[in-house]
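Student: Here's a sequence, model it:
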Amino acid sequence: MHDEQKTNEPTRRQMLGLVAGAALAAPLLGATEALAAPADEKKKAPPPKGAAGGGTKMRPYELPPLPYAKNALGGYLSAEILELHHGKHHAGYVKGLNDTLAQLQEAQKKGDFSKIKPLERALAFHGSGHVLHTLYWNSMSPKGGGNPTGALKSAIETSFGSVDACRKQLAAAAKAGEASAWGVLAWEPLGNRLVTLAAENHQNQGFQGSVPLLVIDVWEHAYYLKYKADRGSYVDKFFDVANWDFAAQRLAQAQQAPLFG
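Tutor: Model (predicted):
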């Protein structure tokens, strides 16, 4: 991946387009904006209503730091894998997102939307890639594994019958994703239930409105240096580091923000 380059600062309207217009950015963002948003935006109060059309600007998206040391998952993923995955692949999606937003801003200035289809495709791809990778790092923890507790455990048992059944279904979804894919455990607010998704690329086969709680990256760059072509072992061992506390926190946030309030 190329190093990030500076672009014109995209407008808030363009950033919101990631949520409202992208094929999987919308369903997978859920309550994740605070994780994947530009760093400075996390510290600021939301702008007043109407500011989106008034020229308010946002800083470009930034690559968030890993929530643990690169060697912290050594028994599952090596420091070399995390260095390449986070520093090259994830960084590439951040750069692609910023570049796409800059091109959309230029198209707005010129009133020329002849390239809107590939730009919207790029927005969905890079934006969803950034969001999913941000979720992925937090879906694992050196202190992870074990079993979920509390409200998450209850929701899992209601939706899947048991924690073990949930693990099996999520693992099956992750293993079944074609080529470059993700296994996703998500909260679906209309039905008040948990679902699993086999999202392909980053932005395809989502469930609009669902909020991801835990994600497994099954693109080959996530595991090939250690597991070679054995995706199954990589997925099965994910549960040794699964961050159920993170998933529980996201479930609580999702349940406080119903799709239709």
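
Student: can we go C-alpha only for contacts and neighbour counts from here?
Tutor: OK.

Student: Verify the stated contact: residue 137 with residue 64.
Tutor: No: Residue 137 lies out of contact with residue 64 (Cα atoms under 8 Å); the separation is 9.8 Å.

Student: Need the overlap of contacts for these two.
Tutor: Here residue 137 and residue 64 have no joint contacts, going by Cα atoms under 8 Å, 6 or more residues apart in numbering.

Student: To check against the first, give me the structure of this:
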Amino acid sequence: MLGLVRAATRPTRLASSFARAAASVHTLPALDYPYNALEPHISGEIMNLHHTKHHQTYVNGLNAAEEAYAKTESPKERIKLQAALKFNGGGHINHTLFWKNLVPESEGGGKLADGLLKQALERDFGSIDKFKNKMNTVTAAIQGSGWGWLGYNPETGKLEIVTTANQDPLLSHAPIIGIDIWEHSFYLQYKNVKPDYLKAIWNVINFKEAENRFVEATK
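Tutor: Predicted structure coming up:
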């Protein structure tokens, strides 16, 4: 009888252990540069608010959603939590990538060295300027909030420009460069003129980081 009781309780204990493990604690990543280091292209005020307020909100929301998910075994309640997990999880993933996308001009921002990424961009878009123009055009055309991406498509072996809505993470491609087009990323400085923000951001794009992502994606 004791053996039967132990056998019957084992799945519940395993489920509880799994639930506790799933409730991981996410934290706001530190930036590799001061908030004002990307000026004049992105103001220190924007960077401070974007990082400490907006990204922190996604981190808090993700932790809360994962904790709630771990505490319930109800399929209905877990399904209800999917939207919060997707939105806040995507916000955390996207912004963590975005901060690495950027680097001050004095540390190489905007400089694309000769290498595999440059060769691939010229192959797939014709030139670096054509790539930037296309990415800016596609990103500016997003209705509402979202992200513009340079992604590597493992099925075609090519670099492609794609967009995602809201805070949806890029899942169809390996993300190489992501540009946040939510108003909180530019409005204090550029108001409603999104093209000016998109033109300026190329001065602080971390192409060295993008090169590393591209090399990793194509292994």
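
Student: Mind checking the TM-score on these two?
Tutor: In this superposition the chains share a TM-score of 0.85, using TM-score structural alignment, normalised by the length of the second structure; 200 aligned residues with a Cα RMSD of 1.9 Å.

Student: So for the aligned residue in the first structure for residue 186 of the second structure, what's the nearest residue that isn't a sequence neighbour?
Tutor: Under the alignment (TM-score structural alignment), residue 186 of the second structure maps onto residue 223 of the first structure. Leaving aside its sequence neighbours, residue 223 of the first structure sits nearest to residue 234 (Cα to Cα, 6 or more residues apart in numbering; 6.8 Å).

Student: Any figure for the gap between the one you found and residue 88 of the first structure?
Tutor: Per Cα to Cα, to the nearest Å, residue 234 of the first structure is found 21 Å from residue 88 of the first structure.

Student: Between the two, which has more neighbouring residues?
Tutor: residue 234 (23 against 14; other Cα atoms under 10 Å).

Student: how about that one, what's its match in the second structure?
Tutor: Taking TM-score structural alignment, residue 234 of the first structure has residue 197 as its aligned residue in the second structure.

Student: ok, now which ones touch that match?
Tutor: Residue 197 of the second structure sits next to 41, 186, 190 when contact means Cα under 8 Å, 6+ apart.

Student: close enough to count as contact, residue 201 of the second structure and residue 41?
Tutor: Yes: between residue 201 of the second structure and residue 41 there is a contact at 6.3 Å, judged by Cα under 8 Å.

Student: Have a look at the two and say which one is more surrounded.
Tutor: Neighbours were counted for residue 201 of the second structure and for residue 41 using other Cα under 10 Å; residue 41 has more, 22 against 17.

Student: which SS state does that one fall under?
Tutor: With DSSP: H, G, I helix; E, B strand; the rest coil as the basis, residue 41 of the second structure sits in coil.

Student: Once you drop chain neighbours, what's closest to whatever residue of the second structure lines up with residue 192 of the first structure?
Tutor: Per TM-score structural alignment, the equivalent position to residue 192 of the first structure in the second structure is residue 157. Spatially, and ignoring its direct neighbours in sequence, residue 157 of the second structure is nearest to residue 218 (8.0 Å; Cα to Cα, 6+ apart).

Student: Counting neighbours, what do you get for the equivalent of that neighbour over in the first structure?
Tutor: Here residue 218 of the second structure is matched to residue 255 in the first structure, going by TM-score structural alignment. Per other Cα under 10 Å, the neighbour tally for residue 255 of the first structure reads 14.

Student: related to what we said a few turns ago, surely the match of residue 234 of the first structure is within a strand?
Tutor: No: counting by three-state DSSP, residue 197 of the second structure is not part of a strand but helix.

Student: Relative to residue 183 of the second structure, how far out is it?
Tutor: Going from residue 197 of the second structure to residue 183 of the second structure by Cα to Cα gives 10 Å.
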